[in-house]
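Trainee: Next come a sequence and a model predicted from it.
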Amino acid sequence: MEKGKLDTSSLIGMGLLGALLFWFMQTPKNEETKKQETTEQVATATTTLNNATQTNDSLNSHLTEKYGVFAYGVAKATDQEVVVKNDVFTIAFDTKGGYIKTLEINDQKRKTKESYELVKLIADNNSALNLTFTTQDNRIIQTKDIPFVPTVTKQGDTQIVSMKMQASETAYLEYRYEIKKDEYMIGFSLQSVGLNQVLNAGTEPKLNWTLKAFSNEKSLSYENRYTEVVYEYENGKDDYLNPGKTASETVKDVTYIAFKQHLFTSILLTDQAFATATVAQENYDEENEEFLKNFTAEIPLAYKGGELNYSMNWYFGPADYNILNKYDKNLDEVLNLGWGIFGWLNKILFIPIFNVLTSILPYGLSIIFLTIVIRLLMSPIQYKSFVSQAKMKVIRPEVMELNEKFKNDPMKKQQETMKLYSKAGVNPMAGCLPMFLQLPVFYALFMFFPAAFDLRQKSFLWADDLSSYDSIIQLPFTIPFYGNHVSLFPILAALATFVYMKMTTGDQTAMQPAQEGMPDMSKIMKIMIYISPVMMLFFFNNYASGLSLYYFVSNVLTIGIMFVIKKYIVTEEKVKAIIEENKTKERPKSKFQQRMEQMMEQAQQQQKNRK
């Protein structure tokens, strides 16, 4: 290499030396940087963990302050719905409060302004179940505000929904629901486990059940007429709150409480009778088109060994006699089938006959055939009534002669009239008695048709729903006591009633001679011929069309039976022959006739003595 110059080898060597020097200078700096970065990461993670711990401590402290020992379960609970479906209804449970959030009947629909939707007995917070109790630290707990922890299991065809409000894994309050495959009845138990050191046994827990009943039928006013609280108490007695009033009642030894709508019902039953319960219903204003009534039940519960343990049931479903009666829990009394003999006629006669008919015929035809069966069963009574009226009509001229002959001696006139009746074999009461015998049938069927769930949304001819009115014209205004529509079946029933009364009233007034000092019954009866059909027209315009169909067919059949009897069986000539034959016979007097004659003779003698 020449002096003052660098050759290639020198340059390479100097480059390698510089690179090596640079590497040594950078290595401490990178390690220091990595160490610093690692320290910062650890510090950041520690800060995050500390913040999370502080947050959890704060949250737990807040939950504990709000829920006490039940903060344990609240921290585990999540906001969710638990949906369970069987063959008859679909239920959604809300974890907050552990109660039913939505319950809809799978095969029943209600008509809305736009279309049809499934009938919902519970929806949109219209119902609530709340248990209020006090803990030993004097904290008042209301279960409706507390999240429950849900568990869903299955045992065969039974789905079990457990809702637990937990104080720990082994201490909790549980609502347990058992839903069978094809049952409207839900098993329900309310029990506390391991809470005897938590619950304040010195205070009384209270169970509150509320329900705002939805309107599910076409006529709100008609539906409201049959919406009421019904309850069973004191070993099988049953009673109800007047559906027309806002009312409340406190009763003892209650075994079930029913919030009954017209054709659906919600019932709480208990195996262990509640010592007392306060039930109430509130009517809404007529302008309210969504709800029927607001129902409430407040039930004090009792601790056993410091714990709660109640075995109960819920029924949510149709107010159908055939379904309710099969549970053998006296639930058929929830339906208003009439009291005493009227209810028994429905249960042992009309409902079984109607069940047979509807199993083979459409519902409209079943009503017609039921009417035919009833009219045939009642025809002997109707026959006797008509024969009695015909006899009274035949002897009326003789009665008028006696009235004229003894017009100045009322007592003597009465005596001679009674002798004439006895001799002719005529009983003036025989025409009225059959009418009274028909009244139980009339009233029983009047109660049967509004309670017949099977008629719901069943159509016949122009009626689209035999459980409601059959509107053929919608009026642009409302007529007081009539409504804003025109129903055809009530018009037909009123016309048939008019014809029937026209046929019978003439005979009845003919056999009732006017009495001095008494109102003229013939004039009253003639007025009633026109008033009764008009009253029926107004009364039945909003009633079930099935009931109007029954009365229409019943009156038509009655008119036909009377025409046949009058035209071909009991003619005036035959009646006269019977009366003349009776006059030739020596007829023994009944004890009633003997007693009446003695009373008249005594009255006549007293009258003579006074003169």
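Mentor: Alright, I've got the coordinates. Numbers count the residues shown, from 1 in each chain.

Trainee: Could you use CA atoms for every contact and neighbour count after this?
Mentor: Will do.

Trainee: what about V119, how many neighbours?
Mentor: Neighbour count for V119, taken as other Cα atoms under 10 Å: 23.

Trainee: Is it in a helix, a strand, or coil?
Mentor: strand (DSSP: H, G, I helix; E, B strand; the rest coil).

Trainee: One more: the one 10 residues further on?
Mentor: Three-state call for L129 (three-state DSSP): strand.

Trainee: Repeat that for Y469.
Mentor: Assigned with three-state DSSP, Y469 falls in the coil class.

Trainee: how far away is Q108 from Q457?
Mentor: 9 Å (Cα to Cα, to the nearest Å).

Trainee: Next: Q142.
Mentor: Q142 is 41 Å from Q457, by Cα to Cα.

Trainee: can you give me the strands in the stretch 201-350 of the chain?
Mentor: Ranges of strands in the stretch 201-350 of the chain, per DSSP state E, counting those that start in this stretch, are 206-214, 228-233, 237-240, 247-260, 264-283, 291-300, 309-318.

Trainee: Pasting the second one now:
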Amino acid sequence: MEEKKLDLKTIIGFGVIMLLLLWMIYNNTADQEKEAAAKEKQEQIDKAKKKDIPEPATAQIAQDSVSADSLKNAKLKSTLGAFAYSATLPSAKDTVTTIKNDLLSLSVSNKGGYIKVANLNYEQFEKGSNKRVELIKNNNADFNLQFKTADNRILNTRDLYFEPKLTKEGKNQVLTMRLKAGENQFLEYRYTLKPDEFMLDFSIRTQGLAQVIDTSKPVDLEWKLKSYRNEKSISFENRYTDLIYEYEEGKDNNLGQGSSESDSAEKVSYIAFKQHLFTSILLTDTPFKTADFKLDNLVKDEEKDTVYTKQFAAKMPLDFKGGELSYNMNWYYGPTDYKILNDYDKNLDEIVPLGWGIFGWINRFIFIPVFTLLAKILPYGITIIVFTILIRLVMSPVTYKSYLSQAKMKVLRPEIQEINEKYKNDAMKKQQETMKLYSTAGVNPMAGCLPALMQIPVFYALFQFFPSFFDLRQQNFLWAADLSSYDSIYKLPFRIPFYGDHVSLFPILASLAIFFYMKMTTGDQTMAAPPQEGMPDMSKIMKVMIYISPLMMLIFFNSNPAGLSLYYFISNLITIGIMYVIKNHIVKEDKIHALIAANKSKPKKQGRFQAKMQEMMEQAQEQQKNKPTRRK
């Protein structure tokens, strides 16, 4: 094989390659030296910076933080026991969770788990005032469970933090608030708000706390509310602000209007903190075994005490069953409206003060249905007028009977006076002859009183109806901006005792109508009742009452609802008209004379009662004659 020889070109190529390799080795060594120098320089700078900062500083801070958390947890543990767990959760802060529908807006606080804000969103509540009705705000309410733990601590839920969880069940909003002693150990409040409802479901239950809470004693439930003023007249609103409760399966009671009232009851099924036209109610399916109630009047001076009306408080024990709590309840925050409350079928209509006995029946079964029907087709002011006309027309036969009796008595007055003069020394004979005259003339002296007595239930029922009928709130008519409150036409620069600091026009008109009505009828009343020996002269009293009655009405009605004053104004006008027609076109004096003369000519057959009464009077008269005369 022929051996290859190296030529000049090959030698030159190898030389070039060697030079390139040597140059690359040199550059790499220089770069390494530069990096080493830069690194050494940076180390020197870092050492200089660390002279004032010790190297283990970061580790020390972390260690201090762990130590602080340990101390905090130990302190919580010593104070809250097992419930210290709830204070370490992210929810342990004073925030709220809001649930609302078209009618109601509620904010529930993490701290305490109770309703901290309750507003009504319904537009009728805002009309005229341009603001929502706020039943709860600024910590004016408190809901607390006080219990004893197994390690002898007394804890209050108002001081502890609940963990909120908001979910939905169909259209219902469900808010659970859990006070935790562990992941699966808790006290739970559950709020369920339905669409278009003022009432929400509420339950209290425990899980896994049998070893944490002392279950040998009941848990004390405390509910308090300081009621806000929501209406124009604080004195009138306060008059109808009350604490009402139901007990012993259907009985109901209230605390009244004293400066400070308290009471207790057993088997309590609901408690209502009533604020005149709005109400906060707690209901329970399992009646509270016992309950203690307290009410304090906060309006001492109407010029100064203008924010709150009354302070309510209720305290009830909750019993454990099988080592756990389980109570199903309801909350109601809404209007004191008879129709709404009655529809719940829980006896809540008793919260509306419609009157007791026959007065309440008249309101429930006559006035409310009739007024509601009229209000569907007429404005509320016109509804009151039409409503008044209907009542006066229904009562007109009673008015007629009353006036007819007065007219007959007026015709008989000369004969009665003659009997009084003839037998002035013989009271028994005078009474006997007077009764005989009434009998022959066909006159019943009590006929004038009975119609007046029949009107009392209607009068009292109406007096309860207008202040309690919620639909009148914020309804205007003429100069009255709100028919559920007084109609102020002038604000006085001072306050007049018993009258107020404003002038209402409807009470003035009603008082004038009463004055003219009494002017029209007083003469007939005094002529119908001749003065009796030893009795005060009624004619003089009636003349004074003509001026006193309108004045009393003016003072009393000045702070009452404009709707009530409007009713009495229209009612008295209609009564004046009815009396004018009866007096001038129906019951004329010559007709009465003819009627009485005809009655006298007819033979009268006495009834058993009349015959017995006359027999007794004759026997008494005979005994009087046979009695021996005493010597002076």
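Mentor: Nice, I can see it. Quantities reported herein were computed from a predicted structural model and do not represent experimental measurements.

Trainee: Deepest in the core, which of the strands of the stretch 201-350 of structure 1 is it.
Mentor: Comparing the strands of the stretch 201-350 of structure 1 by mean neighbour count (mean count of other Cα atoms under 10 Å), strand 228-233 comes out on top with a mean of 25.

Trainee: Could you tell me where it falls in structure 2?
Mentor: Counting by TM-score structural alignment, strand 228-233 of structure 1 pairs with residues 242-247 of structure 2.

Trainee: how far out from the middle of the chain is the matching stretch?
Mentor: Distance of stretch 242-247 of structure 2 from its chain centroid, counting by Cα atoms, centre = their mean, to the nearest Å, is 11 Å.

Trainee: Kindly report the same for stretch 35-46 of structure 2.
Mentor: Relative to its chain's centre, stretch 35-46 of structure 2 lies at 82 Å (Cα atoms, centre = their mean).

Trainee: And S487 of structure 1, what's its match in structure 2?
Mentor: Alignment note (TM-score structural alignment): S487 of structure 1 maps to S504 of structure 2.

Trainee: Could you measure from that match over to G381 of structure 2?
Mentor: Taken as Cα to Cα, the span from S504 of structure 2 to G381 of structure 2 is 16 Å.

Trainee: Same drill for the two, tell me which one is more crowded.
Mentor: Higher neighbour count among S504 of structure 2 and G381: S504, with 26 against 21, using other Cα under 10 Å.

Trainee: Tell me how many other residues surround the closest residue in space to the more buried one that isn't next to it in sequence.
Mentor: Nearest residue to S504 of structure 2, sequence neighbours excluded (Cα to Cα, 6 or more residues apart in numbering): S488, at 4.6 Å. Using other Cα under 10 Å, S488 of structure 2 is surrounded by 20 other residues.

Trainee: K72 of structure 2 now?
Mentor: 13.

Trainee: check which helix or strand covers the aligned partner of it in structure 1.
Mentor: When structure 1 is aligned by TM-score structural alignment, K72 of structure 2 is paired with L59. Element membership for L59 of structure 1, per DSSP states H and E: helix 8-67.

Trainee: elements contacting the very next helix or strand once past that helix?
Mentor: Using DSSP H and E, the helix or strand that follows helix 8-67 of structure 1 in sequence is helix 71-76. Applying 3 or more Cα pairs under 8 Å, 6 or more residues apart in numbering; DSSP states H and E, we find helix 71-76 of structure 1 packed against helix 8-67, strand 149-155, strand 158-166.

Trainee: now do 7 Å
Mentor: Other helices and strands packing on helix 71-76 of structure 1, by 3 or more Cα pairs under 7 Å, 6 or more residues apart in numbering; DSSP states H and E, are strand 158-166.

Trainee: could you check the angle strand 149-155 makes with the strand it packs on?
Mentor: Calculated by axes from the mean of the first three to the mean of the last three Cα atoms, to 10 degrees, strand 158-166 of structure 1 forms an angle of 160 degrees with strand 149-155.

Trainee: Mind reading off the mean deviation between strand 158-166 of structure 1 and structure 2?
Mentor: Here the mean offset of strand 158-166 of structure 1 against structure 2 after fitting is 0.6 Å, by mean Cα distance after the TM-score superposition for structure 1.

Trainee: how big is the offset of the helix or strand just after that strand relative to structure 2?
Mentor: With elements assigned by DSSP H and E, the helix or strand that comes after strand 158-166 of structure 1 is strand 172-179. Aligned to structure 2 and superposed, strand 172-179 of structure 1 gives a mean residue distance of 0.5 Å (mean Cα distance after the TM-score superposition for structure 1).

Trainee: so what corresponds to K523 of structure 1 in structure 2?
Mentor: Aligned partner of K523 of structure 1 by TM-score structural alignment: K540.

Trainee: no no, W314 of structure 1
Mentor: Looks like W314 of structure 1 aligns to W331 there (TM-score structural alignment).

Trainee: Tell me who's in contact with that match.
Mentor: W331 of structure 2 sits next to 199-202, 281-283 when contact means Cα atoms under 7 Å, 6 or more residues apart in numbering.

Trainee: Swap in 8 Å and give it another go.
Mentor: W331 of structure 2 is in contact with 199-202, 280-283, counting by Cα atoms under 8 Å, 6 or more residues apart in numbering.

Trainee: No further questions, thank you.
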